[in-house]
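> sequence first, then the predicted structure, then my questions.
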Amino acid sequence: MTLSSLSSHELDFIDDDEFHEECGVVGIWTTQDAASLTALGLHALQHRGQEASGIVTYDGNQFHTHRGLGLVGEVFDDPRVIASLPGGMGIGHNRYATTGETQLRNVQPLYGDFEFGGFAVAHNGNLTNAQLLKQSLVRRGCLFQSSTDSEVFIHLIAISLYSNVIDRFIDAIKQVQGAYSLVALSKDMLIAARDPLGVRPLILGKLPYIQDENSWVVASETCALSSMGADFVRDIEPGEVIIIDHDGVRSIHPFADNTSSRFCIFEYVYFARPDSVIENKSVYMARKKIGAELAKESHVEADVVVPVPDSGVPAAIGYAEASNIPFELGIIRSHYIGRTFIEPTDQIRNLGVKLKHATNRAVINGKRVILIDDSIVRGTTSKKIVEMVRAAGAIEVHLRIASPPTQHSCFYGIDTPAEEKLLAHTHSIDEMCKLIGADSLGFVSADGLYRALQEDKRNNQNPQYCDACFTGDYPIPLTDHDMQLVKSK
């Protein structure tokens, strides 16, 4: 195996025991420099996808596109690339593959020439009936150029019998199942849409410093607005379609009353950037409150609270404040490891956590340590971190997790292992604790997680969030998955 033959998943072997983000999308409607603004937004959303990035712009006469594999700073590192993307309207996309391999043909935004002109689309989420729709579309003569489920939107729009762009777009989204936050660009308008349950985030912002008052931003998170000096206007609602054109912003609700909010609860636990505000909640404060609930539910006597960086930091602060135990950075994370240049042999895999994390012996040696992390996936990273902390002199190591046990796979846009590879799916908490090597192990309860998000508790008849990875309660049909199960029997 040579380095050039490694897939991105193999190159990311250090992170193979973590959940990976879905994708990030940005849309710009203004009168100048859409590409630069879009790139700034994508930089801020880099945490949502690190495999590939792309931008499509329109200058009033023609569309321009640039897509590439790698981080935003790698794909758009040459000023000549941004200069090759003129125009005041644009959309951009950061990708982490949940469907389709990592190849240039799968990099978004996807673009097509239609009878009404050019059309580009960028998608965050995952369609649960994409394979069924693809089979039908192929039978009708559609030729797929990628292996990503997002291309289904392009073909559904292409074959629609409606005459205008918006009606074709709505016709398409009414045929898909799953989670989607979409931004799309035609020569006349920027379109943004969320699925009827609003599983993935999408927000609307305003560019106040640009002379044209009709200058707007659509993005996955508010942190993207901050990076380009835009003001937050509001969350786009579940099932809502936003149209931005030369007349301003208008809203359509094509799903009538068949909408409700089942926003992904794991955005608050891990995926969103801490400085974002989503659904009127500060992500950072939500994580602190989760840590406080964790302290109430599974407190243990100890000398120091230590986060597993970086995602465990806010919850650890909340835990420390609620328990009156000192917070210390007992584990230091390297932010410069990136994708290793070393071929991932078994020996190097075993050293992977040490390349990424180092213990701060001065605050651990001789102490009873409470480790705070956001989740446990396979458990291999947790085991190695516990071993590292013990090797640094900890006399006790108690692991506390700022989410309920992850027992089920996600089918709505988050890259998770199959259920049989999730440690919590196959083991009890006591068994997990023994395998990881901690003195004790505790998770925040589902009710505790909901309380931290300002709900009394989880309503079993009408849960307020999508929490399927914890409960197995999937709010959107898993059509393709169920078909595969039937075929395998």
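That came through fine.

> switch to C-alpha atoms for all contacts and neighbour counts from now on
OK.

> residues touching the closest residue to Gly318 other than its chain neighbours, list them.
Nearest non-adjacent residue to Gly318, counting by C-alpha to C-alpha, 6 or more residues apart in numbering: Lys288, 4.1 Å away. Contact analysis of Lys288 by C-alpha atoms under 8 Å, 6 or more residues apart in numbering lists Pro314, Ala315, Ala316, Ile317, Gly318, Tyr319.

> same check, this time on Phe470
So Phe470 contacts Pro404, Pro405, Thr406, Gln407, His408, Ala446 (C-alpha under 8 Å, 6+ apart).

> tabulate those residues (TSV), appending neighbour count and distance to Lys367.
Output for those, formatted as TSV (neighbours: other C-alpha atoms under 10 Å; distance: C-alpha to C-alpha, whole Å):
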residue	neighbour count	distance to Lys367
Pro404	22	27
Pro405	24	27
Thr406	23	29
Gln407	23	32
His408	23	35
Ala446	17	30
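
> alongside the first one, take a look at this:
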Amino acid sequence: MVTEYLKGRIAISHNGNIINAAALREKLRRAGCDFNATTDSEVVSSLIAYEILQGGGFEEAIVKAAKQLRGAYTLLVLGSGDRLCALRDPSGFRPLCLGRSNHGWAVASESCALDSAGFDFLRDVQPGELITIDGRGRMSSRMALGPAKLGMCLFEYVYFARTDSVIDSLSVYEARYRMGEVLAREHPAKADVVCGVPDSGLEAAMGYAAQSGLPCVPGFVKNRYIGRSFIFPSQAQRDMAVRLKLSPLRVNVAGKRVVLVDDSIVRGTTGAKIVSSLKAAGAREVHLRISSPPFYHTCYFGTDIGDEENLIANRLSHDEITTSMGADSLGYISIEGLKSACSGCSLPFCDGCFTGRYPLDAVEQSKTQFEQ
């Protein structure tokens, strides 16, 4: 997001969700700011520009603006001078890391991005930390925000992050593999093979297979040109994405009792289509195992989870969900099991979508009202 103002312009990159964006937008409107989009990232950018115009330096304006933000944010801010600033919110909801190469410095949400661009991963940016890199390649750092109640998003390890990333000292691959091991201990099944739903269910399936002693085989061929169905805005688009993305591998599942490992059940419709596709391919039984607990609560901090009345765990009992999925059995990892699988993380977790306990007070309105 690029914002032009009286003294120049700034560009920001933002990951997260600002829960008081509407109030800040109204404050800035009254001060004469114009808005061209509906994203909270434009509010952040305009707020920083506003604070620059109030006097003080570039870094000071970023910190003053950040102290007015409530919610989740990792920010990169590029000024019209020669400085790049990186900032992580004081709760640490979303990941941010620092890299270095002969070309200079890089900051990214995940270490895999640094690897791809030829940078060496140095360390995670800490919650509340402000990093400044100037045009001469000098880097400085200070704790600019906080203290605050910490809460790294637990769902990053379940679903969002790429498998080859290391986030807050924990390998995403190792976390997902251990989720599968825990699942096998908590919810064993009499089956012939284990299959994972691409992509974020694959490592958990490997862990389940290793713990249970069952062979792990590919259950699907994935169309690599379709993105993640979870983030499509309408149910029809999500259904179409699932149909186009995953084709059952009949030779591996026909006549077999299958343990199917997936990362989550949110609304419950796409999972049912995946199970039915396996049975249509000849699977004799499908035992569904989920590497995250049931979703009972929405998220206001960057995970696209809808209103609570639309979450299947709030509408149906466990047995009813099993039936609606078309599965022969269903097992979710426990919240304790998930946390134990992710115990190598250097930060405490936000597990509000599972437990209703958030590091910050949640918004007192529905997710739909909040987004509108």
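Arrived safely. Keep in mind that this is a model prediction, so the values were computed, not measured.

> now, which of the contacts of Phe470 of the first structure lie within strands?
Using DSSP state E, no member of the contacts of Phe470 of the first structure sits in strands.

> closest to Ser186 of the first structure among those residues?
Nearest to Ser186 of the first structure among the contacts of Phe470 of the first structure is His408, at 38.4 Å by C-alpha to C-alpha.

> which position in the second structure aligns with that closest one?
Counting by TM-score structural alignment, His408 of the first structure corresponds to His297 in the second structure.

> isn't its match right next to Tyr358, touching?
No - taking C-alpha atoms under 8 Å as the definition, His297 of the second structure is not a contact partner of Tyr358, at 10.3 Å.

> so what sits against both of those two?
Gly352.

> so where do the strands sit in the stretch 1-150 of the first structure?
Residue ranges of the strands in the stretch 1-150 of the first structure, as given by DSSP state E, counting those that start in this stretch, are 23-29, 52-58, 63-69, 89-95, 110-114, 117-127.

> actually the stretch 1-150 of the second structure, not the one I wrote
Counting by DSSP E, counting those that start in this stretch, the strands of the stretch 1-150 of the second structure are 2-5, 8-18, 71-78, 83-88, 97-101, 104-108, 120-124, 129-134, 139-143.

> what's the mean distance for the last one versus the first structure?
It stands for strand 139-143 of the second structure. In the superposition with the first structure, the average deviation recorded for strand 139-143 of the second structure is 1.3 Å (mean C-alpha distance after the TM-score superposition for the first structure).

> residue range for that strand in the first structure?
Under TM-score structural alignment, the match for strand 139-143 of the second structure is residues 249-253.

> got a list of what Pro188 of the second structure touches?
Contacts of Pro188 of the second structure by C-alpha under 8 Å, 6+ apart are Ser212.

> can you list the residues that contact stretch 343-352 of the second structure?
93, 150-155, 167-170, 297-299, 357-359.

> rerun at 7 Å
Defining contact as C-alpha atoms under 7 Å, 6 or more residues apart in numbering, one finds that stretch 343-352 of the second structure is touched by Leu150, Gly151, Met152, Cys153, Leu154, Asp168, Ser169, Leu170, His297, Arg357, Tyr358, Pro359.

> what does stretch 352-363 of the first structure give?
14, 328, 330-334, 337, 381, 384, 388-389, 392.

> what is the nearest of these to Ala172 of the first structure?
For these, the nearest to Ala172 of the first structure is Ile14 (38.8 Å; C-alpha to C-alpha).

> which residue lines up with the closest one in the second structure?
By TM-score structural alignment, Ile14 of the first structure lines up with nothing at all.
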